[in-house]
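Enquirer: I'd like to go over a predicted model; first the sequence, then the structure.
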Amino acid sequence: MSGPNRVLFDAPGPRARRRIRLATLLSVLLIAGLLALGLHQLARHGQLDRARWQPFGQWPYQRFLLQGLVRTLKAAGVAALLALPAGALLALGRLSPHRLTRLAAGGFVELFRSVPLLLVLYVFLMGIPRAGYTFPVFWELVIPVVLCTSALLAEVFRAGVLALDRGQSEAAHALGLSRRQVMRLVVLPQAVRLVVPTLVSQLVSLLKDTTLGYVVSYPELLNQGKVLGSYTHDFLQSYLTVTVVYIVANAALSQLAEALERRGRRRPAAGTPGTAGGASGVAPRLPGPREPKAAGGAGAEPLRPV
């Protein structure tokens, strides 16, 4: 049983569906058993005692973690605001008709796509200060994140541009628009609309990249959790609390990406019913050229010279 949506494999038959349900059931039971075993071991060692969790319900502890969350969101927000336009410019550079521009943009993208973010952080922490240049702690985290993230976003933007039909840009050129006008007015708006869900998903990774702020001693959320664990000597409780906060923040961004994707799907394309030609989607019938009536007939119009 195959169809247009069954590209990689056919739909499973009755026996295969029974095997899939059985494997799913066994997997759920195995995971539940491992979780129960883990909770049992934690309870045996007193890690689930109420006294260990009670401090994290008090406002001073919550405010301490909240301050770390605010710094994390600040670093991620500034990095996103800088990385998005930088990625778009790099994508345009890779699509430029000039060879030197393509080579420069491509070299930057390939370099920072290949180098780990942690290594770039160490360069800004220990390498650049030896040359006599120093940055504030905030920018020692943000600049490496921007460099690595912009390289990834450049490929996302470039994929969105290449995914568009070439007929649109050719039609725009036929109307007399320059290359810059075509890219700015026709190509980029549609490419951004195509890759918005991917961009938001990339922001989730950017938010997680800020956890490397401990390298430069930036007091982000994970670093605050580490300090709080050292103070209370309850590292497990502290890190689990931080984990829950990260899960909530990333889930919110993921929901935003899904909402934007659904909105893009609901938006009708040009030429579909309900867009042109009224609510019924039927284009109005245009009047054709007038035909002269029969010669000598009633109301016949005289022929005029062209």
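Expert: Received the coordinates, thanks.

Enquirer: For the rest of this, base every contact and every neighbour count on C-alpha atoms.
Expert: Will do.

Enquirer: what's the neighbour count on residue 258?
Expert: For residue 258, the count of nearby residues is 17 (other C-alpha atoms under 10 Å).

Enquirer: let me redo that: residue 190
Expert: Residue 190, neighbours per other C-alpha under 10 Å, totals 15.

Enquirer: From residue 271, how far off is it?
Expert: Residue 190 is 16 Å from residue 271, where distance means C-alpha to C-alpha, to the nearest Å.

Enquirer: from the chain's centre, how far out does stretch 117-132 sit?
Expert: 28 Å (C-alpha atoms, centre = their mean, to the nearest Å).

Enquirer: Tell me where the stretch 201-306 of the chain has helices.
Expert: Assigned by DSSP state H, counting those that start in this stretch, the helices in the stretch 201-306 of the chain fall at 221-232, 235-266.

Enquirer: Residue 182: which element?
Expert: Using DSSP states H and E, residue 182 sits in helix 179-182.

Enquirer: residues making contact with that helix?
Expert: Outside of helix 179-182, the residues that reach it under the criterion C-alpha atoms under 8 Å, 6 or more residues apart in numbering are 169, 172-173.

Enquirer: Give me the subset of these lying in helices.
Expert: Under the assignment DSSP state H, these contribute 169, 172-173 to helices.

Enquirer: alright, now check it against this:
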Amino acid sequence: MSSSVLYDAQGPRAKRRNVVYTVVFVLALAALLWWVYRSLSDKGQLDWEKWKPFFSGSEAWTTYILPGLKNTLIAAAVSMLIALPLGAVFGIARLSDHVWVRVPAAVVVEFFRAIPVLILMIFGNALFSQYTSVSSDDRPLYAVVTGLVLYNASVLAEIVRAGILALPKGQTEAAQAIGLRKTQTMTSILLPQAVTAMLPAIVSQLVVIVKDTALGGAILTFPELLAAVSPMSSYYGANTIASFTIVALIFVVLNFSLTSFASWLERRLRRGKKSTGAVLAPAAVGGTESAGTAA
């Protein structure tokens, strides 16, 4: 019986017990799926008439889904474009040697990171309603973007700070040894190396931004993708399950595409870093060896 550093190899009794657990779990899952199927079928939610609008004709897409998807993408894209650089600025500011920079940045980050994004959206909506001339049609979009930017920029700031602090101290010490200022060290040495390590966490936060746009539709009547379910379901005869399923699949495709792009970008960055070493010509190497021998 072999063993590993991480775990002990299972004996015959443990293997039989795990087989039994697996069979019981599969049977319980199958029973649950069958119950869900029968419940939906008995209520008519699996009838073709409920699903027909999405597969035979474009009315449901052009009237409800695509306009909602457009608003979701606009809100998410604007929030990302503002939150990413803002989070980087506050994350770097928290690492400043100057107290008058570091402390205010820490207060701002911790404050907005502790408040639920929904409250920030509601606050933004009230702010734009009372103190600005933004029209009532555009106000929900402004409020959603404001809430997403304030919350996610503070979270991204912590991701940036943690990514930079995770680098070996030797990187900073080597930069100081060759006379680089702290700004040069940050922009030329630390940030380029930290971006690759931070990329998975950053992408996870971008996925959160895409999903949190739905909060604006639920509370602020922002006409995003999820908000299209209610009028669409009412128009097509209470096909709630079908409408939610289609919208959920669209969110899955969006977030999976974003994650896949980030994975491709991370691999490309890693390959680029591996190929940036300087290559010396054979003559230069030979000249160096000859000089060393002569010395």
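Expert: Nice, thanks for sending it over. Everything quoted here is computed from the prediction, not taken from an experiment.

Enquirer: In structure 2, point out the residues matching the helix holding residue 182 of structure 1.
Expert: Counting by TM-score structural alignment, helix 179-182 of structure 1 falls onto residues 182-185 of structure 2.

Enquirer: Mind checking the helices of the stretch 201-306 of structure 1 for the one nearest to residue 103 of structure 1?
Expert: For residue 103 of structure 1, the closest of the helices of the stretch 201-306 of structure 1 is helix 235-266, at 32.4 Å, according to C-alpha to C-alpha.

Enquirer: After superposing, tell me the mean distance of the closest one to structure 2.
Expert: When structure 2 is superposed, helix 235-266 of structure 1 averages 2.5 Å from its matched positions, counting by mean C-alpha distance after the TM-score superposition for structure 1.

Enquirer: what helices or strands is that helix leaning on?
Expert: With contacts defined as 3 or more C-alpha pairs under 8 Å, 6 or more residues apart in numbering; DSSP states H and E, helix 235-266 of structure 1 has these neighbours: helix 188-209, helix 221-232.

Enquirer: okay, these in TSV with distance to residue 107 of structure 1 next?
Expert: Formatted as TSV, those follow (distance: least, C-alpha to C-alpha, whole Å):
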stretch	distance to residue 107 of structure 1
helix 188-209	21
helix 221-232	33
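
Enquirer: so which of these comes closest to residue 284 of structure 1?
Expert: Ranking these by proximity to residue 284 of structure 1 (C-alpha to C-alpha) places helix 188-209 first, at 27.5 Å.

Enquirer: Contacts only, for residue 125 of structure 2.
Expert: By C-alpha under 8 Å, 6+ apart, the contact set of residue 125 of structure 2 is 139-140, 142-144, 220.

Enquirer: Residue 246 of structure 1 versus the counterpart of residue 207 of structure 2 in structure 1, what's the distance?
Expert: Mapped onto structure 1 by TM-score structural alignment, residue 207 of structure 2 lines up with residue 204. As judged by C-alpha to C-alpha, residue 204 of structure 1 and residue 246 of structure 1 stand 10 Å apart.

Enquirer: Repeat that for residue 32 of structure 1.
Expert: Distance from residue 32 of structure 1 to residue 246 of structure 1, counting by C-alpha to C-alpha: 23 Å.
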